[in-house]
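**Q** Show me how the following folds:
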Amino acid sequence: MNVLDLIRPSIKALKPYSSARDEFKGNTDDMVFLDANENPYENGVNRYPDPQQGTVKDLLSKLKGIPVENILLGNGSDEVLDLIYRAFCEPNIDNIITLPPTYGMYSVLANINAVGIKEVQLSDNFQPQVDKILQIADNNTKLLFLCSPNNPTGNSFSQKSIEKLLKEFNGVVVIDEAYIDFSDVPSWIERLKEFPNLIITQTLSKAYGMAGIRLGICYASKEIISVLNNIKPPYNVNELTQQRAIEQLKNHELTQSQVQCILHERATLVDKLKKVSFVSKIYPSDANFVLAKVDDATKRYNELIEKGIVIRNRTSQPSCENCLRFTVGTQAENETLIKVLKELK
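**A** Okay, here's the model as predicted:
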């Protein structure tokens, strides 16, 4: 497969917008910038941000062992996913495959971009049904979305299943690894060079504790990254976001420490949820949340709201009837949750 053959013809022919900062790539020290019609009075954000987020990418490159040319940054992972749709899917012609229960934005973005949706429900143990996926794909199926670890179920997908899909699916496989830092399963970044049709998305919103700055990350071949760069807005990641991301990425030890605390609290939360009378099942989790089956999810959700605790009711999702999703909080937050749950009748 030549993955570039999957790019929309209009995107291939696109002449990308060249911003003022794209045109100048030299040393900025002691330079006078009169090219971008900015307000000249310095306040820290009066200049346009680096359109290619060079410093952030350099730090990610060192942390992940991936060349900068294989990295694209977006205004949250949702922008990254939207760019992927725009690059590969012809509106009102092409379609994608999702595996419910899964992250709802895959379908929302498909609808926004007028792209068809094919669904293959996960198996009873929340794994991809590989043969069904390959059978349902047609010549206009451009993207397959795999969320691993999966949201809302929390489990990682079989490496063997993913590898087979990468080898046999005649389109682009997008692996959403938003929760990979909480898992013992290795990231598919390690095998990026093997599969030209592989795109991996990650985020600073979970393990790195930066949900408020909205920074999504895409890892792919340099050919795919080049196409996505051509269609992204020129200054899609603002200066304040870049500054905060740089600070956090330089303090990687803090992130690792917090992840270990969350993993410890996850194990403790699971043990205590098992002792709640109306909890009948707790699903294995490789994420920073736990999915649990209860007697009446809507009733318990509303009771917790009344007690000032907000969780997610996932009972409307396929195979998640009467399931609640609990994010792992601090020790104090988790203890408050368990205390309230045990008080409910």
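**Q** drop to CA atoms for contacts and neighbour counts, all remaining ones
**A** Fine.
**Q** residue boundaries of the helices in this structure?
**A** For the chain, the helices defined by DSSP state H occupy 9-12, 20-23, 54-64, 76-88, 105-112, 130-136, 159-168, 222-231, 239-250, 252-273, 297-306, 331-343.
**Q** Now show me the structure for the sequence below, then we'll compare the two:
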Amino acid sequence: MNFDINKIIRPNIKTLKPYSSARDEFSGEASVYLDANENAFGSPLATNYHRYPDPMQYAVKMRLSAIKGVPARNIFLGNGSDEAIDILFRSFCNPGVDNVIIVPPTYGMYEVSANINDVALKRVNLTADFQLDLDSIAEAIDVNTKLIFICSPNNPTGNSIHREDIETLLANFNGIIVVDEAYINFSRQKSFIQELTEYANLVVLQTLSKAWGLAALRVGMAFASEEIIEVFNRVKPPYNINEASQQLALEALQNVDQVNQWIKELLKERDALVLAIKDFDFVVDIYPSDANFILVKTTNADAIYKYLTQVGIIVRNRNKVELCEGCLRITVGTKEENEALIDALKQFKES
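**A** Below is the predicted model:
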């Protein structure tokens, strides 16, 4: 495999001169800032937010570098992982010409971003046990295939994709393989971020929304080669992560031990939840999970979903998703929330 970023980057992006913000042109400390047309009087809040944030989120990246074992220059921070997904399309896919491959059932934003960016989508369904169909993927690849998206652990199925299958694609595909690891903190599998030096065409997505409990802050991460990260930084808006999110993320990232403890508790609750509901008459199967949710195949997903909403419990109905017919996706909650779900399901009666 001879991956060459210059062969897949869009010509207009290759020559793009990024917007130069006031904070790009001056970095460091000064006593008087009169360069960015900010409100010098401050903010009508207890904390001042009148200064523009660090456009490259240096402090947050340095902390993530220490936690992840990846140099800061290999990290991109986005307004959620969704921003990184969109930038991949805008940077490497020519609208109306190129195509990408997704492997349903999978995270829905890949398809939405493809449609927004007018990029053709090729769907190669996972196998019956929710693994990659490598032969069908190979057949789907053509000269205009720029990206392949693989979610592992996968949403909505919960399982990890076989590592050797992903490595096979990385070694043989001349475009970019995107491994979305939003749920990696709950998995027994190791992250692909340690393989960045091995594969120039690898982009790994992670997030602070799941295990780190910061969904409201919208901080997503992309890990890739310096060449690819440089493209991300060229295309992104100048101040894509606001100051409040940067400061709160930095504060949260000091609490690794707390997050690891929550993960242990959640995995115990996941096992307990599976045991508690597996023998209900309406439960056909519970698929193995490496995530903070379980996919449950039922005899009547629509009726169970409707009943649960009526008693104030919201799960995700995946009945209309390919290969997930009859399935509900249930996020693992606290002990009390899980017990409330179990008690409610005990009262459910099929009509």
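**Q** before we move on, the earlier item: tell me the most buried of the helices of structure 1?
**A** Most buried of those, by mean neighbour count (mean count of other Cα atoms under 10 Å): helix 76-88, with a mean of 22.
**Q** Remind me what that one packs against, helices and strands.
**A** The helices and strands touching helix 76-88 of structure 1, judged by 3 or more Cα pairs under 8 Å, 6 or more residues apart in numbering; DSSP states H and E, are helix 105-112, strand 198-203, strand 216-219, helix 222-231.
**Q** Mean deviation, that helix versus structure 2?
**A** Helix 76-88 of structure 1: mean distance to aligned residues in structure 2 after superposition is 0.6 Å, counting by mean Cα distance after the TM-score superposition for structure 1.
**Q** so that helix matches what in structure 2?
**A** The alignment of helix 76-88 of structure 1 onto structure 2 (TM-score structural alignment) spans residues 80-92.
**Q** hmm, who's touching that stretch?
**A** 8-10, 13, 77-78, 109-110, 113-114, 117, 119, 146, 205-207, 218-222, 231-232, 235-236 (Cα atoms under 8 Å, 6 or more residues apart in numbering).
**Q** let's see 6 Å
**A** Residues from elsewhere that reach stretch 80-92 of structure 2 (Cα atoms under 6 Å, 6 or more residues apart in numbering): 8-10, 78, 113, 218-220.
**Q** Now do that stretch: distance to the chain's middle.
**A** Centroid separation for stretch 80-92 of structure 2 versus its chain: 11 Å, with Cα atoms, centre = their mean, to the nearest Å.
**Q** swap in stretch 123-131 of structure 2?
**A** Worked out by Cα atoms, centre = their mean, stretch 123-131 of structure 2 lies 19 Å from the chain centre.
**Q** With stretch 223-233 of structure 1 instead?
**A** For stretch 223-233 of structure 1, the distance to the chain centre is 18 Å (Cα atoms, centre = their mean).
**Q** neighbours of the residue in structure 2 that S156 of structure 1 lines up against, just the number please.
**A** Under the alignment defined by TM-score structural alignment, S156 of structure 1 corresponds to S160 in structure 2. Neighbourhood size, S160 of structure 2 [other Cα atoms under 10 Å]: 23.
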